[in-house]
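Novice: Sharing a sequence plus its predicted fold:
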Amino acid sequence: MFRKKSKLTFHQKKTIFTPKLFREIFSWISVTVLSIVLAFVFVFAFGMQVKVIGDSMEPSAYNGQTVLVNKLIFKIFGPSNGDIVVFLPNGNTNSHFYVKRVVAVPGDKVQIIDGSLYINGTIQDKDDEEYDKMEDAGIAANEIKLKSGEYFVLGDNRNSSEDSRSANIGIVKTSMMVGKVWYKMGIGDHKGGIVLN
């Protein structure tokens, strides 16, 4: 009896470089490059973490709480009234980052009268029980007119805050700001979450 010869071979068929294969390779390369670009943008925009120092932003943020800073959107749109921003006072890189709320924007007139905040002659926190009357008006005892690129910031816990009222901080310029707080990490019993202002 004759045995059939085995058709097993150890030589693989050569791959033919077809347009379909080319499109598939190009697709994988494109997805990889896009992923790298998106990762870079995400890290640039949201990669900065800042730790809150002190109780000046309570109850919005607590001492030791970590916040994530959005630098990209901030550079495109700039700060708005009510935003919680991160800045270096007078651009001093040796200082720690300050976290405060924008209460007045360029063109506004700011003054603190009898412990209350006035913007453009209108009282802001008349019926707002969240804010106590400010014991110290600081430099805002006299009316301040904000120029282009200038912002007035306050801590939410106003009687325990070093902010734009203090002569050593004063008006905060856009060039001093790093970005806007967009997310607060939880700390202890205090809940974190997205900042919606």
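Specialist: Cool, got the structure. Residues are numbered from 1 along each chain as shown.

Novice: contacts, neighbours, all on C-alpha from now
Specialist: OK.

Novice: which stretches of this structure form helices?
Specialist: Here the chain has its helices, by DSSP state H, at 19-46, 72-77.

Novice: closest to V105 out of those?
Specialist: Checking those against V105 by C-alpha to C-alpha gives helix 72-77 as the closest, at 13.2 Å.

Novice: And the closest one, how far out from the chain middle?
Specialist: Counting by C-alpha atoms, centre = their mean, to the nearest Å, helix 72-77 is centred 9 Å from the centre of its parent chain.

Novice: Flag every buried residue along it.
Specialist: L72, F74 (16 or more other C-alpha atoms under 10 Å).

Novice: Just the residues contacting that helix, thanks.
Specialist: If you take C-alpha atoms under 8 Å, 6 or more residues apart in numbering as the criterion, helix 72-77 is touched by F44, A45, F46, G179, K180.

Novice: The helices of the chain: which one's closest to G91?
Specialist: Nearest to G91 among the helices of the chain is helix 72-77 (16.4 Å), distances taken as C-alpha to C-alpha.

Novice: quick revisit: among the helices of the chain, single out whichever gets nearest to V102.
Specialist: Closest among those, once you apply C-alpha to C-alpha, is helix 72-77, at 13.1 Å.

Novice: Could I get the helices of the chain in a markdown table, plus columns for distance to A167?
Specialist: Output for those, formatted as a markdown table (distance: least, C-alpha to C-alpha, whole Å):
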| stretch | distance to A167 |
| --- | --- |
| helix 19-46 | 31 |
| helix 72-77 | 26 |
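
Novice: These: which one's closest to S56?
Specialist: Among the helices of the chain, helix 72-77 sits nearest to S56 (C-alpha to C-alpha), with 22.4 Å.

Novice: can you pull the contacts of N81?
Specialist: Counting by C-alpha under 8 Å, 6+ apart, N81 has contacts V102, V103, A104, V105.

Novice: Quick one: closest of the helices of the chain to N159.
Specialist: In terms of C-alpha to C-alpha, the element of the helices of the chain nearest to N159 is helix 72-77, at 27.9 Å.

Novice: what's the spacing between M185 and G192?
Specialist: To G192, M185 is 4 Å away according to C-alpha to C-alpha, to the nearest Å.

Novice: How about I113, nearest residue that isn't a chain neighbour?
Specialist: Among residues not flanking I113 along the chain, A141 sits closest, at 6.6 Å (C-alpha to C-alpha, 6 or more residues apart in numbering).

Novice: wouldn't the one you found be in contact with G115 here?
Specialist: No: applying C-alpha atoms under 8 Å as the test, A141 and G115 come out as separate, 9.4 Å apart.

Novice: ok, structure two:
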Amino acid sequence: MAEKKEGILETIKTIFWALIIAGIFRTLFFQPFWIPTGSMKDTLLIGDFVFVNKMAYGYSRHSCPFSACPFPGRILGSEPERGDIVVFRHPTLATDYVKRLIGLPGDRIQMKDGVLYINDEAMPQEPAGQFIETFERQGSFGTTPLCANRPVGQGGDCIKERLIETLPGGLEHSILNVYNQPLDNTNVFTVPEGNYFFMGDNRDNSTDSRVSQRAGGVGMVPEEFLLGRVDRVMFSSAGKRLVYFWTWRGDRFFHKVE
């Protein structure tokens, strides 16, 4: 009986230290993140599994689970670059979001007829064919995609216009266009010091900085809420659960994102 109790105690100790080590790894180095929505298509797909590079921008209290790190402000920080794909904590909802960094402190951001303007300069857009996916429920939320060729029946081709946008500095990335909508034309947003402006690549299906937090959007994101950078998709599942290995997308293993 004593040996059995000792064995149970050793198992508990092993699990305890394994959780501590996993927590340290998650806090300081890489945090796993499953893409739950389509706001970053076609750069990131629903069901992509990524590791967030926590070393990229340093650490704040939000770097720990439950925002429990005792860090004052941000430590060991480095400045994010425009065009980075960033995971951040929503400033009011305590939910993690993934978006592309568009506006740096002091920038003026505006959308005109679906074209992004940064500091009064239009960002070039070049046609890049179509993004075609199956119209069906996707991921754990069971959402269906928006289609430019709507209405589309279950199992049909859902088509969106694909464009290549070039940001200042020469970074090219894919964006999608579904239809004309109010957020294709906005007022000028001036990014305050210590804050950042984010947008999804799936421009017509993204809750981002174009809408204020009070109105249900993201608004400006203070630097302390940045969690890290996404560089690669480790693997991807088109099914409802990551463990459904028969739905894994073979072409997205260790896929580099830009």
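Specialist: The structure has been received and is ready for your questions. Because the structure is a prediction, the values reported are computed rather than measured.

Novice: And the strands in the first structure?
Specialist: Taking DSSP state E to define them, one finds strands in the first structure at 48-51, 66-70, 84-87, 98-104, 109-113, 116-119, 122-123, 144-145, 150-154, 172-173, 177-184, 193-194.

Novice: possible to save those strands as CSV with distance to P19 of the first structure and mean neighbour count?
Specialist: CSV is the format used below for those (distance: least, C-alpha to C-alpha, whole Å; neighbours: other C-alpha atoms under 10 Å):
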stretch, distance to P19 of the first structure, mean neighbour count
strand 48-51, 44, 17
strand 66-70, 43, 23
strand 84-87, 52, 24
strand 98-104, 56, 24
strand 109-113, 66, 21
strand 116-119, 66, 19
strand 122-123, 69, 13
strand 144-145, 66, 18
strand 150-154, 58, 24
strand 172-173, 56, 21
strand 177-184, 46, 23
strand 193-194, 47, 12
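
Novice: Columns distance to S27 of the first structure on top of these, output as TSV?
Specialist: Formatted as TSV, the strands of the first structure follow (distance: least, C-alpha to C-alpha, whole Å):
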stretch	distance to S27 of the first structure
strand 48-51	32
strand 66-70	31
strand 84-87	40
strand 98-104	44
strand 109-113	56
strand 116-119	55
strand 122-123	59
strand 144-145	56
strand 150-154	47
strand 172-173	45
strand 177-184	34
strand 193-194	35
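
Novice: Out of these, the one nearest D132 of the first structure is which?
Specialist: When the strands of the first structure are compared for distance to D132 of the first structure using C-alpha to C-alpha, the nearest one is strand 116-119, at 8.5 Å.

Novice: Name the residues that touch that closest one?
Specialist: So strand 116-119 of the first structure is in contact with A104, D108, K109, V110, Q111, I112, I123, Q124, D125, K126, K133, M134, going by C-alpha under 8 Å, 6+ apart.

Novice: Against S60 of the first structure, how distant is the closest residue to the last one other than its chain neighbours?
Specialist: This points to M134 of the first structure. Spatially, and ignoring its direct neighbours in sequence, M134 of the first structure is nearest to G115 (4.1 Å; C-alpha to C-alpha, 6+ apart). Distance, G115 of the first structure to S60 of the first structure, by C-alpha to C-alpha: 21 Å.

Novice: show me the contacts for N177 of the second structure.
Specialist: By C-alpha under 8 Å, 6+ apart, the contact set of N177 of the second structure is A148, K160, E161, R162, L163, N202, R203, D204.

Novice: any idea how far the corresponding residue of the second structure for G64 of the first structure is from E258 of the second structure?
Specialist: By TM-score structural alignment, G64 of the first structure lines up with G47 in the second structure. To E258 of the second structure, G47 of the second structure is 18 Å away according to C-alpha to C-alpha.

Novice: And these two? Which one has more around it.
Specialist: Neighbours were counted for G47 of the second structure and for E258 using other C-alpha atoms under 10 Å; G47 has more, 26 against 16.

Novice: measure the more buried one to A22 of the second structure for me?
Specialist: Using C-alpha to C-alpha, G47 of the second structure is found at 23 Å from A22 of the second structure.

Novice: what does R82 of the second structure give?
Specialist: Here the criterion is C-alpha to C-alpha. By it, R82 of the second structure lies 31 Å from A22 of the second structure.

Novice: now E193 of the second structure
Specialist: Taking C-alpha to C-alpha, one finds E193 of the second structure at 34 Å from A22 of the second structure.

Novice: Would you mind listing the residues in contact with the nearest residue to F253 of the second structure once chain neighbours are set aside?
Specialist: Once flanking residues are discounted, F253 of the second structure sits nearest to F235: 4.4 Å by C-alpha to C-alpha, 6+ apart. For F235 of the second structure, the contacting residues are D48, F49, V50, W248, R249, G250, R252, F253, F254, H255, by C-alpha under 8 Å, 6+ apart.

Novice: tell me the two of the residues you listed that are most distant?
Specialist: Largest separation among the contacts of F235 of the second structure by C-alpha to C-alpha: V50 and G250, giving 14.9 Å.

Novice: Return the residues in contact with the spatially most central residue of the second structure.
Specialist: What sits nearest the mean C-alpha location of the second structure, by C-alpha atoms, centre = their mean, is V98, with 1.6 Å. By C-alpha under 8 Å, 6+ apart, V98 of the second structure lies in contact with I35, M40, I85, V86, V87, F88.

Novice: these two touch, right, the second one and G200?
Specialist: Yes: with the criterion set as C-alpha under 8 Å, M40 of the second structure and G200 qualify as a contacting pair; they are 5.1 Å apart.

Novice: overlap in contacts of these two?
Specialist: Applying C-alpha under 8 Å, 6+ apart, one finds that M40 of the second structure and G200 are jointly contacted by K99, S206.

Novice: Kindly state which residue of the second structure is aligned to K147 of the first structure.
Specialist: Correspondence of K147 of the first structure to the second structure, assessed by TM-score structural alignment: P192.

Novice: what does G179 of the first structure give?
Specialist: Match for G179 of the first structure (TM-score structural alignment): G228.

Novice: Great, nothing more from me.
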